[in-house]
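Novice: fold the stuff below for me.
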Amino acid sequence: MTFRTELNLNPSPFNISHQHSILMLGSCFTSHIGDRLQKYKFNCISNPFGTIFHPVAIAKTIAYILEGRPIDPSDLILSQGLMVHPDFHSSLAGTSVVISQEKMNTAIDHTHQLVRQLDYLFITLGTSIGYRSLKNGKIVANCHKIPASAFTKETTSIETIVNELQKVFSHLHNVNQTIKIILTVSPVRHIKDGLIANSRSKAQLILACEQLCQTLPFVSYFPAYEWLMDDLRDYRFFEADLIHPNTQAVDYVWQKFSDHYFDNTTHEINRRIEKINKSLEHRPFNPDSKEHHTFVNNTEKEIQLLSKEYPWMKF
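Specialist: The predicted model follows:
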């Protein structure tokens, strides 16, 4: 008997390997996958602008990256002791205009320098419910605990989502014609406005992804949302808040990601790195024993070997 509906995906027509340059943008679920890519020493930058949930805000972030333009300091706002920016996460904010400018402009400059060398851009869309600033009429990436009276709340249409993302995706492809963009929808549920609003929001995102994949040949879709909601489909795969996927669920999606995008060579390198990671976490019974010194020497040799093959790998 079958007790669940499994989602099986054929191997991707393209492979992701350790040599590729990868940029991860979007919701906190992007960070989960990015953390695992970094754990296995992929050449990956994960959410350098912090978590961003709304597709229009993500499109704006990509525009910053493409143009390499510094922020306008007049856009910074004081909120609870930090100089925040409506287009950036609070992790890039500082206690002064100078500090905030430096952190935000550094993130922009760093990613701008990499944009022509990127092989993959992985984007996770979180919600189509956005907040529009009454001050400038634009969708913000983060409200930064600013009073709700400063914004209007709206659900962004599929047409707007597609237009905003298609515009920056096409610009990005003109700059870097070998880049591949992978879209996914976050399985993290945004229930502040209720379950019905969340379902409608996710549906908007899924349909927008479909249109983008049909229109742009360099854009594809990875079904992380469907693996959580239609395959695992059980609250035991969520944290105690019943909203965020737990470690077991993320591990499951990571395994699906690996099976879909990695070839045998990449899997073998990951096994070597996993062995090194476990060795580095090992707590010796007797640090002065001959056996432990041999163990340490063997681990160091394997690290040197991998680092020689892949110079960016740091252990």
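Novice: from here on, just use CA atoms for contacts and neighbour counts.
Specialist: OK.
Novice: ok, so what distance separates residue 51 from residue 186?
Specialist: Going from residue 51 to residue 186 by Cα to Cα, to the nearest Å gives 12 Å.
Novice: typo on my end, residue 160
Specialist: 19 Å.
Novice: now do residue 101
Specialist: 30 Å.
Novice: so how far is residue 269 from residue 263?
Specialist: With Cα to Cα as the criterion, residue 263 and residue 269 are 10 Å apart.
Novice: again, but for residue 221
Specialist: 25 Å.
Novice: ok, now residue 64?
Specialist: Distance, residue 64 to residue 269, by Cα to Cα: 34 Å.
Novice: here is a second sequence; please produce its structure as well for comparison:
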Amino acid sequence: MEFRTIVNIPRPTFELEPCERILFVGSCFADNIGKRFEEEKFRAVVNPFGVMYNPVSVLHTARKMAGTPFDTAVFTLGTNHVYVERATGEIVDNCQKRPQREFEERELTIDECADALREAISLLRTSNPRLRVIVTVSPIRYAKYGYHESQLSKAVLLLAADKLTKEASGEVYYFPAYEIVNDELRDYRFYKADMLHPNEQAVAYIWEQLVATCFSATAKQFLKEWRPIKEALAHRPFHPEAATYQDFLKKTKEAARLLKQKYPNLELKE
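Specialist: Predicted coordinates for the structure are as follows:
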């Protein structure tokens, strides 16, 4: 008997390589996944101008990062709700605790979401025309909208992502993080105490699915070789001055040096 429904995850037309330059922009879910890429020594830049919840705010970050080359960009969409500053008519990324009367809330349409993402991709490709793009929809629900309204917001984002990927002929890939959490992990034990945000176990599971479907064989091999070094570097001894620990540290640094020789893009702290 099968007691859960498994999400079918198609493979992208491209693969992620070890230590790639990756830009993560989007909701706090992008922070969670981006942090894991940082830990695994990808040259990741994660929400450099803060969390961006909607596609227009994602575009705002892309405008600021257009001069920086990346191999891959990951956009995680949280909501289609935006706040427009009444004085300027501009969509803001953060109200910065200013009075609510200074802003008007509205919802982006499917086309507006797709247009913003399309422009963001075009801007980032000025630095690397071969940039690959992964789009995800955050599984985090927005209780402040009401749960039905939150689902409507996610539906707009899902349709915009679908529109974008169908236009892009394999250059934009949709990864079903939203579906994995809401279907495969359909249990509150995979959520934090607020019952809205996926917990560490859920994020780890999504990471495993990303590795399985999007990583090259070389990238998977790198993870295996990096894991024992990462664990050794994270070790905190009771007696750091002890000869046995100093010998352990010397061997770890030598292993890291050899790994860097094999993967020249690996960045290690001295």
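Novice: quick one, which of residue 64 and residue 269 of structure 1 is more surrounded?
Specialist: The neighbour count for residue 64 of structure 1 versus residue 269, taken as other Cα atoms under 10 Å, is higher for residue 64 (20 against 16).
Novice: wait, the more buried one sits on residue 108?
Specialist: Yes - counting by Cα atoms under 8 Å, residue 108 is a contact partner of residue 64 of structure 1 at 6.5 Å.
Novice: what about the strands in structure 1?
Specialist: 21-26, 43-46, 77-79, 82-84, 120-125, 129-133, 151-155, 180-185, 219-221 (DSSP state E).
Novice: what range in structure 2 matches the fourth one?
Specialist: Mapped onto structure 2 with TM-score structural alignment as the criterion, strand 82-84 of structure 1 occupies no residues.
Novice: that strand: how far from the chain's middle?
Specialist: 23 Å (Cα atoms, centre = their mean, to the nearest Å).
Novice: swap in the first one?
Specialist: Put simply, strand 21-26 of structure 1 sits 6 Å off its chain's centre (Cα atoms, centre = their mean).
Novice: give me the mean distance between that strand and structure 2.
Specialist: Superposed on structure 2, strand 21-26 of structure 1 shows a mean distance of 1.0 Å to its aligned residues (mean Cα distance after the TM-score superposition for structure 1).
Novice: what does residue 132 of structure 2 align to in structure 1?
Specialist: Matched by TM-score structural alignment, residue 132 of structure 2 corresponds to residue 180 in structure 1.
Novice: how near is its match to residue 228 of structure 1?
Specialist: Residue 180 of structure 1 is 24 Å from residue 228 of structure 1, by Cα to Cα.
Novice: residue 197 of structure 1 too?
Specialist: Distance, residue 197 of structure 1 to residue 228 of structure 1, by Cα to Cα: 19 Å.
Novice: between residue 180 and residue 228 of structure 1, who's got more neighbours?
Specialist: More neighbours surround residue 228 than the other of residue 180 of structure 1 and residue 228, with 23 against 20 (other Cα under 10 Å).
Novice: quick check: closest non-adjacent residue to the equivalent of that one over in structure 2.
Specialist: Counting by TM-score structural alignment, residue 228 of structure 1 corresponds to residue 181 in structure 2. Spatial nearest neighbour of residue 181 of structure 2, excluding adjacent residues (Cα to Cα, 6 or more residues apart in numbering): residue 139 at 6.4 Å.
Novice: and the end-to-end length of stretch 209-222 of structure 1?
Specialist: First-to-last residue span, stretch 209-222 of structure 1, Cα to Cα: 10 Å.
Novice: quick one on the thing from earlier: what distance do you get for the residue nearest to residue 181 of structure 2 to residue 180 of structure 2?
Specialist: Distance check for residue 139 of structure 2 against residue 180 of structure 2: by Cα to Cα, it reads 9 Å.
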